[in-house]
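S.K.: Whatever this is, show me its structure:
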Amino acid sequence: MLKQDRERWMNAQGEIVSLRGVNLGNWLMLEMWMLDSGDNPVGEGIEDQCTFEAKLEERFGTDEKARLMDVYRDNFITTRDWDIMQEAGFNLIRLPFPYQLIEDANNPMTLRDDAWQYLDYAIEEAKSRNMWVVLDLHGAAGAQGWEHHSGCAGKNEYWDGPNAADNQARTRWLWQQIAERYKDEPAIAGYGVLNEPWGTDAETLAANVTELYTAIREVDTSHVVILPGHNSGIDAYGDPEDAGMNNVAFEMHFYPGIFGWGEIGYDVHRDWLTCGQNGTTGVCEWDARIRELDTPFLIGEIQPWAGLGELGGPITRATFDRYNELSWAGTAWSYKVLSTNGGQGNGTWGYVTNKGERLLAKATTWSCDDWDSTLAEACETPAKIVTPTDTDQTFYLIVKSGALGGQHDVQFDNLQLTAQSSGENILTNSAFDTDAGWTEWSGTNTSPQDDNLSVELGFANGDENVLRLSATDGFSNGGVYQAVELKGGESYLLSGTFADVNSSDMWAEIYLLPAPPVNGEDISAAAMTKIDLNNDSKETIEAYFAGMSTVEYEINQGVYEALVSDEPADIFNFPDAPEALTLENTDAGMSLVWMGVSDATYNVYRTTSSGSNYQLLAEGLESEMYLDDTTTEGVTYYYMVTADNGEESYASNEVATEIFYAAIPGRIEAEHFSGQSGFEVEDTQDEGGGQNLGYTDAGDTLTYNVSVAEAGEYTLSLRVASSGGSEGIAFTMNGNSIGSIAVADTGDWQNWSTISLTVTLEAGDQELQLTALGGAWNLNWMEFTTN
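M.R.: The predicted structure is shown next:
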């Protein structure tokens, strides 16, 4: 049995235990997205555990609902899953469950007849493999938060409403039943009393969890009780020992690169695990808190491989190693995620998923905006060798793209589907030199000519002809396809390139399917059937549940190899950051000089907004100097430099050119901002050329340093373009409102018009901010003239 020893997890032999494992999400506690990432995974209106079970009960009755839930649970996790987890070296299983698994939901404070069926099973399977189990109450009576993963989306009646006191009493009772049954069970690592209980403030949470601790201790004095952190942290608890609590641990969930925490990639994990530029942030900041409180730490949910491709394995291993080095326990979310398309792609949220080889390549603007890459480097599903059929068959290679309504422009070139035994490319017109060989298809309309998607075969892009799929407004979805003759047992590799040209809310995918697409119908690479609990027969639903035990798995092989390796991950061996970066304005341009770093080359970055939106200016430099001769007069530029030895260092100090204040009266180019959020820069087709800002959403901001010559009334003219019109723009000067203006529909994103309003300004150096009241407008310049 594990116990607390200061900030460490200790076993009965007095040894520090390194705990690393996974969550068994979607087994006992359901989350619909883990069955399919598309819309309405199991039917319209079914969004959580409550609506899932309610629909089964509504259609088939209470007893049949219970039986079907057993079929689901008996097949979602089986002996093969326990063996796979053991083989990966996991020794800790976090087991999410809902209260109604134990308590009869219709008879409060009454155990179900089969209350212990699945917890007992999980504990025995884990115990036989020398694993520990954290019992995680993922959904308490009434739901402890508004999110779907608390069981009932939007409810939060554990904290609010007339039944809150009863729901909290039922939860204390529930934990006492659990503690009574398992108080002598050494395979229990701890009791996770509430998962993500964020429907209240931190102080109320701490007081409630203290009551749960007290209730458990009336029955069980041996097991670790896990104190859940608030989304604001753990400070509200204070020192557990001062509150009379012993043998406890804290829990938080850390997701670098996800949920607004930076972007998925090397940098965000490096900064987190190696404690940032100054060595005091990231895990070091949390380690200091935990050591001060002398309390163990469980990172109950982590996701260190999703979207990382080849980096997924090393970063997963480095994460577990680093946490264990700090005496932290960690469990990844999640062991298993299914989808109709199947396959690991660039790393799904599941350590295992169902096998799928019909989606050959995919990228989206949500995963990697403005990509321009080979299909082998596709940011969401890279192309790989597939063996689609055991018999000679006609299949269809389908190129598909769409957008939710934003700008849409994606371009494909040099597509080849190559037989691996012969090296033969079996596609016709792979280079899109003409419009031959491909058939246009619409996923939205019965006639491609009537939909919103523009298909251009042989579109001229510089010296190349490409396939261009584009739309300017509204939902779009479709593409082109051609028939291909596949040999049974033959393996094929898709290759080529594709590029996102300043799109938003857009996807691009290539499929290999045994049937041609039908106009007016979407396609999927369904490697697993989909169900609709609203309409499918009981027999169909039961077959779907039962089939989960036999579906062929695809394990994240890179993560597996990293976990079982005898050697730690070879990652985060980056060089020191360059020091003493200086900047001099010379006749030839901006001259940058810095101190050298051993065995490294250098990358130079530039922005016009201090501390953000840095763009790579030069890479692979071998000398400690760089001349930037591409600057524009009247713009403030900021620079930083990194060292690179195959991994990139932290950044040097930031240096800047002279701070430029745009003169008022005068014209200000839109792209000469000192700060911005949400906008993108693109080449303009307006008279005079240059660049404009676009891809505007409500709430986006632009900031400019300005110097107003004299106080008075001015006409502010703006050069704008819009497809559809917009509520427009609000203006402030030093935080004070000076006016707003709507933007009319100009007919297209590059049809330009000048609009104006009158503003009153104070004299002096000031900060001008533009805030988008609505999206759908582009800005080329603005001009102030004295009235």
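S.K.: When you work out contacts or count neighbours from here on, use the C-alpha atoms and nothing else.
M.R.: OK.
S.K.: From the opening residue of stretch 766-784 to its closing one, how far?
M.R.: Stretch 766-784 has an end-to-end distance of 14 Å (criterion: C-alpha to C-alpha, to the nearest Å).
S.K.: again, but for stretch 569-579
M.R.: So stretch 569-579: terminal residues 28 Å apart, C-alpha to C-alpha.
S.K.: swap in stretch 322-331?
M.R.: 13 Å.
S.K.: ok, and what's touching it?
M.R.: Identification of contacts with stretch 322-331 by C-alpha atoms under 8 Å, 6 or more residues apart in numbering yields 7-9, 16-23, 92-94, 273, 287, 296-302, 320.
S.K.: And that stretch, what's buried?
M.R.: By 16 or more other C-alpha atoms under 10 Å, the buried positions in stretch 322-331 come out as 323-324, 326-331.
S.K.: ok so, going back, quick one: mark the members of the contacts of stretch 322-331 that sit in helices.
M.R.: 273, 287, 320 (DSSP state H).
S.K.: could I get those as a markdown table with neighbour count and distance to residue 624?
M.R.: Supplementary listing: the ones in helices among the contacts of stretch 322-331 in a markdown table, determined by neighbours: other C-alpha atoms under 10 Å; distance: C-alpha to C-alpha, whole Å:
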| residue | neighbour count | distance to residue 624 |
| --- | --- | --- |
| 273 | 21 | 28 |
| 287 | 19 | 36 |
| 320 | 23 | 37 |
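S.K.: To compare against the first, here's the next sequence to fold:
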Amino acid sequence: MKIKTNITTIKNGKLSQLLLASCLAVTITGCSLDEDSDADKHNGETVYDFAPPTPKAGEEQYSLLHQDKEHWVNAEGEVVSLRGVNLGNWLMMEMWMLDNSDNPVGEGIVDQCTLEATLTERFGEAEKERLLDVYRDNYITDRDWDIMADAGFNLIRVPFPYDMLEDENNPMTLREDAWHYLDYAVEQASARNMWVVLDLHGAAGRQGWEHHSGCAGLNQYWDGDEVEANQERTRWLWQQIADHYQGNPAIAGYGVLNEPWGTDAETLAANVKTLYDAIREVDQEHIVILPGHNSGIDAYGDPQDNGMQNVAFEMHFYPGIFGWGEIGYNVHRDWLTCGQTGTTGVCEWRDRINALNTPFLIGEMQPWTGLGELGGPVTRATFDTYNELGWAVTAWSYKVLTTNGGQGNGTWGYVTNKGERLLAKASTWTCDGWNTTLDNACETPATIVTPTDEDAAYYLIVKTGTLDEGLEVTFDNLALTALDSEENILANGGFDTPGDWIEWSATSSSPEDDSLNVEVGVAVEEENILRISAPAGGLANGGVYQKVELTGGTSYRLSGTFTDINSTNAWAEIYLLPAPPINGEEVSAAAMAQIDLNTASKEEIEAYFSSMGTVDYEVNEWVKSALTSAEDADIFQFPSAPEQLSIDVTDEGVSLVWLPVDDATYNVYRTTSSGTDYMLLTKDLDAEMYLDSTTAEGVTYYYVVSADNGEESYFSNEVATEVFLAEIPGRIEAEHFSAQTGFQVEDTLDEGGGQNVGYTDAGDTLTYNVDVKQEGEYVVSFRVSSSGGTEGFAVLLGGVQIATVAVADTGDWQNWKTITATMTLAAGENTLTLKAIGGAWNFNWMEFAAN
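M.R.: This is a model prediction of the structure:
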């Protein structure tokens, strides 16, 4: 992969092992691997300056892990490539992972605290606990551990809440069943040579306002009257965990606080030191994981300088999500290949981590959602890159359930419940008067489906209807074909006879009582077909079905044709469901039962929770195939960016010219907002020139060009039809840059409205063309915001640095403050550049006033 050539990592390969073996073979005469590693310089101990051996991922020996500089190392001294997933929504629940609809389990139930409160209020404390046990016993079972092992995962991060261990009503007292589920996780992992990160996802009082800490809006680990008590309880809890698991080789590390963002970075670092000290009183062997703030890890400094040994840092990286670009190839390419400058993305973090000689855990990331087939190679490249850097990584998350099921273009779950039960659909609202094959259906085209892992009876249902107008729809040549045998398992799919199909009504208790006229095997010209019709007036809805026997694990393809004949407000659908339709009831593609915990009976809730253990799974096969392949992912082998893009505005339009790139075609983009919102004008261009004749007078246009060899390069330099020249003294709006790298423009909530720039990383730049009217000293006001504070930026005039400006914590990304700096400017036209020294700041405007 090209990605490997862009990242310099410390690799020992076989060389250091051979050197070590050579040393052992010549101990009689002595051996020196490095003149600086003699015993005199290390208090009598010989230290060899080479990396420990790094077996191929998955071939490391399974034993207790510890820190060796920036490496995760086992007891045999091998660097271990840790790659895995989170068991989100098992012991610590997040409602969206039970369904992607509004109010997935009932109105007002937004997190684990409101879920438990609802069950307690309705059924009492003991019954609430029993129902939660039913859920936990079924959400993750032995089959899940086998699936994770089959994917090659060897690291499982287990999020849990404090009150699963501590008796909430008796602080600093363990529950009688405290260790039941964590012990189960450790035992299952150990049996499969997997390591476990114990992740305290919800501490006493909760460590942030987000719902995933267990109680949305609660931040009493950091604020309020109970702070001291909650923090003491957390230190106590970690001592109990450390005592229980000390010496256990299955534990990779203790994740002391998940996303503890309810405070500033300095307070977090100081508090985590107390948790570290508490653990070390009991357990000196296991790695303690130091959680990053949303502003980074800088507040910790060098852990060794602060007396912390055998530790690792943790951050969560989500390219393409949460405002970090958009889901797609480009955002992952930029992150994993260090950006266009080769110094951003993972390379910036590589340098930071290596300078601290501390291991790194990417505790959460999501490289496959929404990417479809591309999600496989992107996921493999992400795991491989992190492991090459020596980082451990666990994706969020192993399992997500949805109402309709299926992976689609990739859900957040490596597995989800099977879906794709609506096989094909057309409606007059989407395409009036259709006459087509099912694989060209205008609303839901027929695709290949794998309905069940076990042999099972299903029902193919043909349904059509109208709201209040006339209906006539025909079907013919239906087939449900097993791909492995090419056998069509449907009977009479050509409707040559009246048999094999059962009529049903979705509106009446008997088909004879509804307004539908269902004709199986009716002759039309030279064909026999299925025709379903209804007169105008009133709702009509129903059709026919037949039972089919499916083979577990087999994929099937639906084919056939359907035609709409002058229907109005009508639909035609084909379903594959595990139960036959019931007269008088609508059918649904829902693959997972829905429930309202506010009103459902205990029996219904127990059945719903129990179903989690038996629901058919759909694994993201794109990801599984990529992760288990013997070959590296064939991705990020993109060409060089086109160079020296130039522009010429003529009477015919805007002419663009650039230098050629070998073995590539070109894509041309245009925007009216420099550096963002590029619109593709043309693709696969095979010439190094382009004429844009679609411009409008009085509009400034910005252009970039990319090269494409099947993968797209970085953009060329940006050129513009007209450049805004800002006068100094005066105010310059942030979005009026003439060039930029790395920033994004967004609507601002600052007074006056408009836009600001943000999503800042170190190394990002903003360049403005300015006209300084008079040489002299200026007071410059910068309108900025930051959640956590940052080193800020350098100011360059004509490429020469003239000032640096730090940005303090303003409390939030849209909580704006004005800061000032004094600098001297030379007169005349020039370029003024802001270059980010640190990330995590937003910028709205700057104003220059003569001092």
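S.K.: Could you report the TM-score for this superposition?
M.R.: Here the superposed chains carry a TM-score of 0.69, computed using TM-score structural alignment, normalised by the length of the first structure; 595 aligned residues with a C-alpha RMSD of 4.0 Å.
S.K.: so what's residue 510 of the first structure closest to, chain neighbours aside?
M.R.: residue 399 (4.6 Å; C-alpha to C-alpha, 6 or more residues apart in numbering).
S.K.: Distance check, the one you found against residue 306 of the first structure.
M.R.: Counting by C-alpha to C-alpha - residue 399 of the first structure and residue 306 of the first structure are separated by 25 Å.
S.K.: what's stretch 88-105 of the second structure aligned against in the first structure?
M.R.: Aligned by TM-score structural alignment, stretch 88-105 of the second structure falls on residues 25-42 of the first structure.
S.K.: So what does residue 581 of the first structure match up with in the second structure?
M.R.: Match for residue 581 of the first structure (TM-score structural alignment): residue 645.
S.K.: what do you get for residue 273 of the first structure?
M.R.: In the second structure, residue 273 of the first structure lands on residue 336 (TM-score structural alignment).
S.K.: Same question for residue 743 of the first structure.
M.R.: Matched by TM-score structural alignment, residue 743 of the first structure corresponds to no residue in the second structure.
S.K.: Run a quick neighbour tally on residue 743 of the first structure.
M.R.: Residue 743 of the first structure has 24 neighbouring residues, counting by other C-alpha atoms under 10 Å.
S.K.: That one contacts residue 727, doesn't it?
M.R.: Yes - with contact defined as C-alpha atoms under 8 Å, residue 743 of the first structure counts as touching residue 727 (6.3 Å).
S.K.: The stretch 351-500 of the second structure: strands as residue ranges?
M.R.: Along the stretch 351-500 of the second structure, counting by DSSP state E, counting those that start in this stretch, strands occupy 360-364, 392-395, 415-417, 422-427, 435-437, 448-449, 456-466, 471-482.
S.K.: Which part of the first structure matches the first one?
M.R.: Just to be clear, that refers to strand 360-364 of the second structure. Going by TM-score structural alignment, strand 360-364 of the second structure lines up with residues 297-301 of the first structure.
S.K.: likewise the third one?
M.R.: Strand 415-417 of the second structure corresponds to residues 352-354 of the first structure when matched by TM-score structural alignment.
S.K.: dump the residue contacts of the closest residue in space to residue 112 of the second structure that isn't next to it in sequence.
M.R.: In space, and not counting its chain neighbours, residue 112 of the second structure is closest to residue 214: 5.1 Å by C-alpha to C-alpha, 6+ apart. With contacts defined as C-alpha under 8 Å, 6+ apart, residue 214 of the second structure is in contact with 92-94, 111-113, 161, 201-202, 206.
S.K.: is it possible to export those residues to CSV including distance to residue 274 of the second structure, neighbour count and secondary structure?
M.R.: Below are the contacts of residue 214 of the second structure laid out as CSV (distance: C-alpha to C-alpha, whole Å; neighbours: other C-alpha atoms under 10 Å; DSSP: H, G, I helix; E, B strand; the rest coil):
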residue, distance to residue 274 of the second structure, neighbour count, secondary structure
92, 24, 22, coil
93, 28, 22, coil
94, 29, 19, coil
111, 29, 20, coil
112, 28, 22, helix
113, 27, 15, helix
161, 20, 20, strand
201, 18, 24, strand
202, 18, 27, strand
206, 17, 29, coil
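S.K.: pretty sure residue 71 of the second structure contacts residue 78?
M.R.: No - at 9.2 Å, residue 71 of the second structure does not count as touching residue 78 under the criterion of C-alpha under 8 Å.
S.K.: which one in the second structure is aligned with residue 334 of the first structure?
M.R.: Under the alignment (TM-score structural alignment), residue 334 of the first structure maps onto residue 397.
S.K.: re the thing from before, going by distance to residue 354 of the second structure, which of the contacts of residue 214 of the second structure wins?
M.R.: Residue 354 of the second structure has its nearest neighbour among the contacts of residue 214 of the second structure in residue 201, at 27.3 Å by C-alpha to C-alpha.
S.K.: Residue in the first structure paired with that closest one?
M.R.: In the first structure, residue 201 of the second structure lands on residue 138 (TM-score structural alignment).
S.K.: Contacts only, for that match.
M.R.: 29, 96-98, 149-151, 194-196.
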